[in-house]
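**Student:** The sequence isn't on hand, but the structure is:
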């Protein structure tokens, strides 16, 4: 019976009578450009998957296929895959098909930092600027087109500057010199007198920094920083530095009268009358005169910033987009 079964099978399906088909085709883009190295996979219920790879002209061929209906998937990196079906019939030994692959759709995501985040990064750089590695030089920007600061950032920078150990040491040194020269004699001598001088000088630092560097710049929407120029002739840089005491950059980038510096110097001088010894307090005329001297001092400081202090300042990152 076993031999008879083999004989029946051989008679029913002799190899020489089996019909084979082939599938040929081409893979292109919608514009007709051939797509090489595309994977063409053909599969069916009773057929293990058969694959072919398109050549440089996008052409492929799969041979030795039985008749029937098969699923076809065409894919390639960078393109969206396509699927379809093909019917192979004994009457036509070779079937042909063209498959069109389209570039895969990609999601374009643009990530951009907000102005506040950019300004925060610039403040971080400024907070590393120190003269001789000791004294803070936070209110100078070596980035010409720096992003404007928010009011909160102006106050934070002012607080950082006023509370910096380098400035506190400087205040102590100034108070010591005043003690030695008996400046402001109303404070007398001894540790008590030194403490009063230190407190008054610290008050000057805090009031000047916050009024001229945070409060008024927030009210008038002005940038409290000095923007280092660094290019041009010596005279143009000198007059630029001097002019920054009366002209400053607004938060929208346009020049404005520097109300923050001018009124800040006057206000800080007037405020000091609240904590100086009665015999050392100044009248209105002296306060105004000292305010004008403060403005002149700011001009000299700007000149030093432009020509001297950059060389002594650590971490002075400068942007190449200068005027």
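**Tutor:** Now that the structure is in, tell me what you want to look at. Please read these numbers as outputs of a predicted model, since none were measured by experiment.
**Student:** CA only for contacts and neighbour counts going forward, please
**Tutor:** OK.
**Student:** who's in contact with residue 87?
**Tutor:** Shown in contact with residue 87 (C-alpha atoms under 8 Å, 6 or more residues apart in numbering): 67-70.
**Student:** Residue 75 too?
**Tutor:** Applying C-alpha under 8 Å, 6+ apart, the residues contacting residue 75 are 38-40, 81-82, 101.
**Student:** try 6 Å this time
**Tutor:** 38-39, 81 (C-alpha atoms under 6 Å, 6 or more residues apart in numbering).
**Student:** can you pull out the helices in the protein?
**Tutor:** Ranges of helices in the chain, per DSSP state H, are 2-12, 115-126, 151-162, 165-181, 190-210, 216-220, 234-243, 259-271, 284-304, 310-312.
**Student:** here's the one I want to compare it with:
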């Protein structure tokens, strides 16, 4: 009995060992990793292994045939949209292997180059070795924002250049434009140019010379002599210039939309140029680019003449008829100035802008 019980115990123990071994074998089947506590670890997603024997190869250069290493080349399966990406090597070459039969497109991208995509779908068959044409990448398009220059900006550039024009490098010659198709001035720019002329140091200097000559000759005797008389003459002379400039070159041109500048012609026969220069005292270019009666010039001279009657000595003031006559004479005298501008002063004016290229 004792031996039989011992054998039965041994048989049961052996059976338990066999069953336990079987269970352990089932729980640790191949392909399942075990975590330290015995539980199976979660499997990580793996990219599908390439299946097939086809090959696609090629090389990447720029449009000058210089190799481009490090370009990212992507192979895309048209049907499944699955992609594979590699980089071109130091020689610009790339090679996809173990490709399954199917339809594919290739994309290429590189830093500082425009992206590239093959135009035609590649149809691969089993075992095919497809050699792509050389991929030539163009330079990446540079997107820049270009701020178009406005008419006002252009006019500002032009009057800035004009304010550097000086006869013999000294006397202001700001009211001559050598660009035949100059941009029209805004109201602000017309007053800006008039103020610049009126406050130029040479304007004050030449006014002082005029007042000095009048004092020396005893003109406008009611003003008296000495420094007080000189200062009164200086004020009257400067008042004439200021009112004439502000009215004829700023106020009326702004109200009437006319350009107060002399547009230099510089070509054609002498007679044609002379007639043009003289005519600009009675015609001018409007802000719309068309020629029209120069009302601004005439009205400016006339207005300045009437204003001057408020500060000249009483016995030196003129009647309305004389004022009008003097205004017309002043307009005629202006024609002499435009003739000088057309034929002489450009050649002795410093700061004239260079002729623009055609």
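**Tutor:** Looks like it came in fine. Quick caveat, the model's predicted, so the values are computed rather than measured.
**Student:** what's the TM-score here?
**Tutor:** In this superposition the chains share a TM-score of 0.76, using TM-score structural alignment, normalised by the length of the first structure; 288 aligned residues with a C-alpha RMSD of 3.9 Å.
**Student:** just the helices of the first structure: most buried one?
**Tutor:** helix 259-271 (a mean of 22; mean count of other C-alpha atoms under 10 Å).
**Student:** mean shift between it and the second structure?
**Tutor:** After superposition onto the second structure, helix 259-271 of the first structure sits on average 0.8 Å from its aligned residues (mean C-alpha distance after the TM-score superposition for the first structure).
**Student:** report the angle between the axes of that helix and helix 190-210?
**Tutor:** 150 degrees (axes from the mean of the first three to the mean of the last three C-alpha atoms, to 10 degrees).
**Student:** list the helices and strands helix 259-271 of the first structure packs on?
**Tutor:** helix 284-304 (3 or more C-alpha pairs under 6 Å, 6 or more residues apart in numbering; DSSP states H and E).
**Student:** distance from the helix it packs on to the second structure after superposition?
**Tutor:** Mean deviation for helix 284-304 of the first structure: 0.9 Å (mean C-alpha distance after the TM-score superposition for the first structure).
**Student:** Could you tell me where that helix falls in the second structure?
**Tutor:** Counting by TM-score structural alignment, helix 284-304 of the first structure falls onto residues 320-340 of the second structure.
**Student:** contact partners of that stretch?
**Tutor:** Outside stretch 320-340 of the second structure, the residues that reach it (C-alpha under 6 Å, 6+ apart) are 277-278, 301-302.
**Student:** which of the residues you listed lies closest to residue 194 of the second structure?
**Tutor:** Comparing the contacts of stretch 320-340 of the second structure against residue 194 of the second structure with C-alpha to C-alpha places residue 301 closest, at 14.6 Å.
**Student:** Make sure residue 53 of the first structure is actually in contact with residue 36.
**Tutor:** No. The criterion here is C-alpha atoms under 6 Å, and residue 53 of the first structure misses it with residue 36 at 7.8 Å.
**Student:** Quick one: the helices of the first structure as CSV, columns for distance to residue 63 of the first structure too.
**Tutor:** Output for the helices of the first structure, formatted as CSV (distance: least, C-alpha to C-alpha, whole Å):
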stretch, distance to residue 63 of the first structure
helix 2-12, 23
helix 115-126, 62
helix 151-162, 73
helix 165-181, 84
helix 190-210, 85
helix 216-220, 79
helix 234-243, 81
helix 259-271, 85
helix 284-304, 84
helix 310-312, 78
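**Student:** according to the alignment, stretch 218-237 of the first structure goes to what range in the second structure?
**Tutor:** Using TM-score structural alignment, stretch 218-237 of the first structure lines up with residues 254-273 of the second structure.
**Student:** ok, how many other residues are close to residue 72 of the first structure?
**Tutor:** Here the number of neighbours of residue 72 of the first structure (other C-alpha atoms under 10 Å) works out to 19.
**Student:** what's the closest non-adjacent residue to it?
**Tutor:** Excluding the flanking residues, the one nearest residue 72 of the first structure by C-alpha to C-alpha, 6 or more residues apart in numbering is residue 42, at 4.6 Å.
**Student:** ok, now residue 128 of the second structure?
**Tutor:** residue 54 (4.7 Å).
**Student:** Grab the nearest non-local neighbour of the equivalent of residue 198 of the first structure over in the second structure.
**Tutor:** Mapped onto the second structure by TM-score structural alignment, residue 198 of the first structure lines up with residue 234. With sequence-adjacent residues excluded and distances taken as C-alpha to C-alpha, 6+ apart, residue 234 of the second structure is closest to residue 211, at 4.8 Å.
**Student:** any residues touching stretch 95-104 of the first structure, and which ones?
**Tutor:** Under the criterion C-alpha under 6 Å, 6+ apart, residues 23-29, 78-80 lie in contact with stretch 95-104 of the first structure.
**Student:** Let's see which of those end up in strands.
**Tutor:** Counting by DSSP state E, the contacts of stretch 95-104 of the first structure place 23-28, 79-80 in strands.
**Student:** and which of those residues is nearest to residue 144 of the first structure?
**Tutor:** Among those, residue 79 lies closest to residue 144 of the first structure (C-alpha to C-alpha), at 45.5 Å.
**Student:** how far away is residue 98 of the first structure from residue 35 of the first structure?
**Tutor:** Note on residue 98 of the first structure: its distance to residue 35 of the first structure, by C-alpha to C-alpha, to the nearest Å, is 11 Å.
**Student:** Neighbour count: the two, which is higher?
**Tutor:** Between residue 98 of the first structure and residue 35, residue 35 has the larger neighbour count (other C-alpha under 10 Å), namely 21 against 13.
**Student:** With neighbour count as added columns, please give the ones in strands among the contacts of stretch 95-104 of the first structure in JSON lines.
**Tutor:** Output for these, formatted as JSON lines (neighbours: other C-alpha atoms under 10 Å):
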{"residue": "23", "neighbour count": "19"}
{"residue": "24", "neighbour count": "15"}
{"residue": "25", "neighbour count": "16"}
{"residue": "26", "neighbour count": "21"}
{"residue": "27", "neighbour count": "28"}
{"residue": "28", "neighbour count": "20"}
{"residue": "79", "neighbour count": "17"}
{"residue": "80", "neighbour count": "14"}
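**Student:** Skipping adjacent residues, who's closest to residue 176 of the first structure in space?
**Tutor:** Of all residues not flanking residue 176 of the first structure in the chain, residue 194 sits nearest, at 6.9 Å (C-alpha to C-alpha, 6+ apart).
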